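Q: With the sequence up front, the predicted model follows.
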Amino acid sequence: MAIILAGDRSGTGKTTLTLALLAALKNRRCAVQSFKVGPDYIDPMFHAAVTSRPCYNLDPILTSERYVQQSFRAHCTNANYAVIEGVMGLFDGATGTDDTASTAHVARLLGLPVLLAVDCARMSRSLAALVQGYRTFDARVNVAGVILNRVGSDRHLQLLRDALEAINMPIFGVFRREKDVQLPDRHLGLVPTGEVSGFEQIAERLAGLGEQCFDWGKLERLLASTALSHRERQEEEERRVRIAIARDSAFNFYYPDNLEALAAQGAELLNWSPLDDKDLPEADGLYFGGGFPEVFAARLSENRPMMTAVRQAIERGMPTYAECGGLMYLSQSLTDFAGKSWPMVGSIPQTVEMGGRLVLGYRKAIALNDGPLLKKGQPVIGHEFHRSAVVEKLRQPTYTAQRYWGAVEQPASEGYHQRNLHASYVHLHWGHRPDIAQNFIQQCEQAKALR
């Protein structure tokens, strides 16, 4: 029993509407599994905070079409309902010229109905033309109904109802202009849930809105028209190595699939905090995800015992994987938006500065050397999302990388590499690449044996 909640465009309010639906289902004591189309890290944090279950990304570029289907089926185990939040507008794909990796692409892969969320703030009868266009644009996509967001007066609502009745389009929810449910944002999107004060109260308010504003009769009939697949549980393997995962307010961009891939292949995962802990847990490998080290640069810099412990562990040969924010933390220094420079770990002999330019998009990359994750010459597809840049010319790059699509460009050097260190701005999803997790674990085993 699953649906996809899409938007007619970015900014239409689909994240808030998705959270309201998830919170209402959770309040009804339903086990609900959520998913997010695309490479985003932050929206899934909000999903997980509401459902108490990890939210999984469905991205056929970072993974594959087959993996999207497998991941959806596998992670719906023991769930009553599944809700997928779309990305951008329904047909907006990664290339801009087709709908590759769009919400519509995922809807076709999974064969699920779509509810289209529309910002109705500045329209009335034109809504029918817009919705009819979305319904007929691709006959393979089942736009089963709409959710009206930011509706004004009762008169406004009646005009919208009349317009949709003329094209026989069901309304599954009506949300008024709410001013007391505001999710704070910053330079890379929403502020992560761990930093939002009073999020429990926001979740309660969202649940209340979900109960009041969705048409539950229609919604339950639609959900009942789809079925969730289940899988056999596998026996847990004997733990082979211990991998320390940097996880706190500064480092929280992780795909659950990556962590589960490590655990499935025999790694014990140990969460620790570069902000608050004074020493590393006893481990055989280090994994630094992305996040917001620039926001917490002062606290990270002041925790000198931890920075020393990290630097010494890498110097001793501990296999280490660092993405984006992790690369920034391991660098010599980090200059924040105010222009103040903060000393960092220093394992990477380069400096990083925050800037106004947003680097965003999918990347094709090729490993330049053997490392803890990849062998020389191995290709990967990843995603970049940051406003910082390395100041110096790269000395020991990890990859040659270029845009995934668009005009042909000369591949550029990217990241920083040592025999035991893979650092890069390119985020990787390992779901369809079990070899990456296996390589990392093998490197950790070898380093453990040498110790």
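A: Yep, it's here.
Q: only C-alpha atoms for contact and neighbour calcs from this point on.
A: Will do.
Q: the helices in the protein, which residues?
A: For the chain, the helices defined by DSSP state H occupy 14-27, 42-51, 65-75, 103-110, 126-137, 154-165, 199-213, 216-224, 256-264, 297-302, 304-315, 325-330, 434-450.
Q: May I see those arranged in CSV, with mean neighbour count as well?
A: Converted to CSV, those look like this (neighbours: other CA atoms under 10 Å):
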stretch, mean neighbour count
helix 14-27, 24
helix 42-51, 22
helix 65-75, 17
helix 103-110, 22
helix 126-137, 16
helix 154-165, 16
helix 199-213, 18
helix 216-224, 14
helix 256-264, 19
helix 297-302, 19
helix 304-315, 18
helix 325-330, 28
helix 434-450, 18
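Q: closest one to His187 among the ones you listed?
A: Proximity to His187 (CA to CA) singles out helix 42-51 among the helices of the chain, at 12.1 Å.
Q: Can you get me the centre-to-centre distance for the closest one and its chain?
A: Distance, stretch centre to chain centre, for helix 42-51: 10 Å (CA atoms, centre = their mean, to the nearest Å).
Q: and for that helix, what are the contacting residues?
A: Residues outside helix 42-51 that contact it (CA atoms under 8 Å, 6 or more residues apart in numbering): 15, 19, 22-23, 26, 31-36, 54-57, 189-193, 203, 253.
Q: got the contact list for Val37?
A: Taking CA under 8 Å, 6+ apart, one finds 57-59, 84-87, 101-103, 106 in contact with Val37.
Q: May I see the buried residues of the strand ranked longest in the chain?
A: The single longest strand within the chain, with elements called by DSSP state E, is strand 348-367. By 16 or more other CA atoms under 10 Å, the buried positions in strand 348-367 come out as 348, 350-354, 361-367.
Q: Let me know the closest of the residues you listed to Leu280.
A: Ile348 (18.7 Å).
Q: hang on, that closest one packs against Gly415?
A: No - the criterion here is CA atoms under 8 Å, and Ile348 misses it with Gly415 at 9.9 Å.
Q: which residues are common contacts for those two?
A: Common neighbours of Ile348 and Gly415, using CA under 8 Å, 6+ apart, are Leu327.
Q: And Gln442, how close does it get to Arg311?
A: 22 Å (CA to CA, to the nearest Å).
Q: for comparison:
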Amino acid sequence: MDIPRITIAGIKSKVGKTTIAIGLMKALTDRGYVVQPYKVGPDFIDPIFHYFATKRHSRNLDDFMFSKYDILEAFERSFKGADIAVIEGKTGLYDSHNALDEKGSTASIAKILKSPVILVADAERINRSISAMLLGYKLFDRDVDIEGVILNRVGNPRHAEKVRKSVEKLAKMRVVGVIPRTAVDMPYRHLGLVPAHERGEIEEVIEKLAEMVETYVDVDKVVEIAHKAPKLEEVSYNAVFERRNSSVRIGVVRDKPFCFYYQDNIDALSAKAEVVVVDSLKDRKLPEVDALYIGGGFPEVFAEGLEKNKPFRKSVYKFCDSGKPVYAECGGLMFLGESIINDEGEFEMVGFLPIKTRMHTKFRALGYCVYRAVKANPISRVGDTIVGHEFHYSEVIPLEKLDFAYRVRRGKGVDGKHDGIIRKNTLANYIHLHVLSYPKMVEKFLKTAEKMRRS
């Protein structure tokens, strides 16, 4: 399968990889290309920016959670109708889930997809030494096809010429861009970049990023490199995305407070049920649905607005209490509790789960998770292994003894040993699941909804 593609990878975090990747996506879109964006690893925020730049939903690729087949399937399925793929890496090129294994790294994904790599290196306050660093990246794994580098945050023209010459002559690496320190601001929140839809000036910012890339990066050369990528083995689509007629309606709370969803999860549900989008700030009550899915996000940022929409919260409580299936992740877990406590005070939430959640200034958990299902629940079977990830600053404060669906093998969950608070047919956990890491979640969720409709 012929798919022009390029991977934008950093030598480490916060070298400007995301701003350059978004700028490239927008620059290519402005040139008339249909760009399909991708993000390596478990990330919800960068893909939101990808959508604003390309008007196509970004897809996550992660070989800790997915098999090689799943990565190829997700990549090829989502590329349909596109002209070029831009894959944004995570952290540093070789950073993975542990000190030795490459699983979960950008390099591993690039090798599976046979994708050429453009490195982004921070050249601020460094000159000749950058060549030693980049040479190490070239030699560390010769199976990674590093085709060039973008030198970011260079100083004056003299400094720019010095680092370029050093990299080309000493590291023998093609320089496809030299970007000076830029005034384009991409602010960070505690989980990463501020979500795109919270920034009123986002369109203007993305336009500036595209202008920056067009000015300082050889976009034609990047496109040329992308078109030299070898053909990929064509794989069949995963059965979880096959369409099936069903009268089940699933409400998905997808709005400003709850915006962390893998698009593949929504697509898999949409293939077998009617998905109804719900807004927790604007809607006064839930629509007529058979099941409810509440993703992660920033409910603590919108806590006051969520508290003020009391009719909606009461509607959610009534739905949970009815025994219809509810699945909530991270921010959704916080919303279903009694209250959220942040720097501005304590805000009342749905109150169905006997917990409060308190925000902290430092991470409470971050990384991949491996769980074992130990209690029946709306999305998984007892005995199954669940693989996903968690990242949150909140802490659960139990108000009574909790029932849990999962035992933690790797990760933290709610208390270091358990995750997945169960009450009736409501499951709320910190772990974020991707349908390709656990496809059974769709069928189990729908069967639970159908069973409750008949009862």
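A: Here it is on my side, so go on. The structure displayed is predicted, hence computed values, not measured ones.
Q: Give me the TM-score for these two chains.
A: Laid over one another, the chains give 0.94 as their TM-score (TM-score structural alignment, normalised by the length of structure 1), with 443 aligned residues with a CA RMSD of 1.9 Å.
Q: ok so, going back, kindly reformat the buried residues of strand 348-367 of structure 1 as JSON lines and extend each row with distance to Trp405 of structure 1.
A: JSON lines is the format used below for the buried residues of strand 348-367 of structure 1 (distance: CA to CA, whole Å):
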{"residue": "Ile348", "distance to Trp405 of structure 1": "30"}
{"residue": "Gln350", "distance to Trp405 of structure 1": "29"}
{"residue": "Thr351", "distance to Trp405 of structure 1": "29"}
{"residue": "Val352", "distance to Trp405 of structure 1": "27"}
{"residue": "Glu353", "distance to Trp405 of structure 1": "27"}
{"residue": "Met354", "distance to Trp405 of structure 1": "26"}
{"residue": "Gly361", "distance to Trp405 of structure 1": "9"}
{"residue": "Tyr362", "distance to Trp405 of structure 1": "8"}
{"residue": "Arg363", "distance to Trp405 of structure 1": "8"}
{"residue": "Lys364", "distance to Trp405 of structure 1": "9"}
{"residue": "Ala365", "distance to Trp405 of structure 1": "12"}
{"residue": "Ile366", "distance to Trp405 of structure 1": "15"}
{"residue": "Ala367", "distance to Trp405 of structure 1": "19"}
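Q: of all the helices of structure 1, which lies closest to Met1 of structure 1?
A: helix 216-224 (4.6 Å).
Q: And the closest one, what does it pack against?
A: strand 171-176 (3 or more CA pairs under 8 Å, 6 or more residues apart in numbering; DSSP states H and E).
Q: tilt between the strand it packs on and helix 199-213?
A: Compare the direction of strand 171-176 of structure 1 with that of helix 199-213 by axes from the mean of the first three to the mean of the last three CA atoms, to 10 degrees and you get 130 degrees.
Q: how big is the offset of strand 171-176 of structure 1 relative to structure 2?
A: Taken over the aligned residues, the distance from strand 171-176 of structure 1 to structure 2 averages 1.3 Å (mean CA distance after the TM-score superposition for structure 1).
Q: neighbouring contacts of that strand?
A: Here strand 171-176 of structure 1 has contacts from 115, 145-152, 161, 164, 209, 213-216, 218-219, using CA under 8 Å, 6+ apart.
Q: in structure 2, what residues pair with it?
A: Mapping strand 171-176 of structure 1 onto structure 2 (TM-score structural alignment) gives residues 175-180.
Q: Pull out the buried residues from the matching stretch.
A: Quick answer for stretch 175-180 of structure 2 (16+ other CA under 10 Å): 175-180.
Q: got those residues as a markdown table, with distance to Ser394 of structure 2 columns?
A: A markdown table is the format used below for the buried residues of stretch 175-180 of structure 2 (distance: CA to CA, whole Å):
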| residue | distance to Ser394 of structure 2 |
| --- | --- |
| Val175 | 43 |
| Val176 | 42 |
| Gly177 | 40 |
| Val178 | 40 |
| Ile179 | 37 |
| Pro180 | 38 |
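Q: Show me which of those residues is closest to Leu72 of structure 2.
A: For the buried residues of stretch 175-180 of structure 2, the nearest to Leu72 of structure 2 is Val176 (27.5 Å; CA to CA).
Q: residue closest to the middle of structure 2?
A: In structure 2, the residue lying closest to the centroid (CA atoms, centre = their mean) is Asp43, at 2.3 Å.
Q: Give me the aligned partner of that residue over in structure 1.
A: Counting by TM-score structural alignment, Asp43 of structure 2 corresponds to Asp40 in structure 1.
Q: can you check Asn309 of structure 2 too?
A: Match for Asn309 of structure 2 (TM-score structural alignment): Asn303.
Q: pretty sure its match is touching Asp276, no?
A: Yes - using CA under 8 Å, Asn303 of structure 1 is in contact with Asp276, at 7.5 Å.
Q: So which of these two has more stuff around it?
A: Remark: of Asn303 of structure 1 and Asp276, Asn303 carries more neighbours, 17 against 12, as counted by other CA atoms under 10 Å.
Q: Report the contact partners of the more buried one.
A: Asn303 of structure 1 neighbours (CA under 8 Å, 6+ apart): 274-276, 278.
Q: so stretch 143-152 of structure 1 matches what in structure 2?
A: Going by TM-score structural alignment: stretch 143-152 of structure 1 matches residues 146-155.
Q: swap that for stretch 115-129 of structure 1, please
A: If you align by TM-score structural alignment, stretch 115-129 of structure 1 falls on residues 118-132 of structure 2.
Q: Identify the residue nearest Ser225 of structure 1 in space, chain neighbours excluded?
A: Excluding the flanking residues, the one nearest Ser225 of structure 1 by CA to CA, 6 or more residues apart in numbering is Met1, at 6.7 Å.
Q: most distant residue from the middle of structure 1?
A: Distance to centre of structure 1, CA atoms, centre = their mean, peaks at Arg155 (38.9 Å).
Q: who touches the match of stretch 143-152 of structure 1?
A: Taking CA under 8 Å, 6+ apart as the rule, stretch 146-155 of structure 2 contacts 15-16, 116-125, 138, 160, 164, 173-182, 217, 225.
Q: Cool, thanks, signing off.
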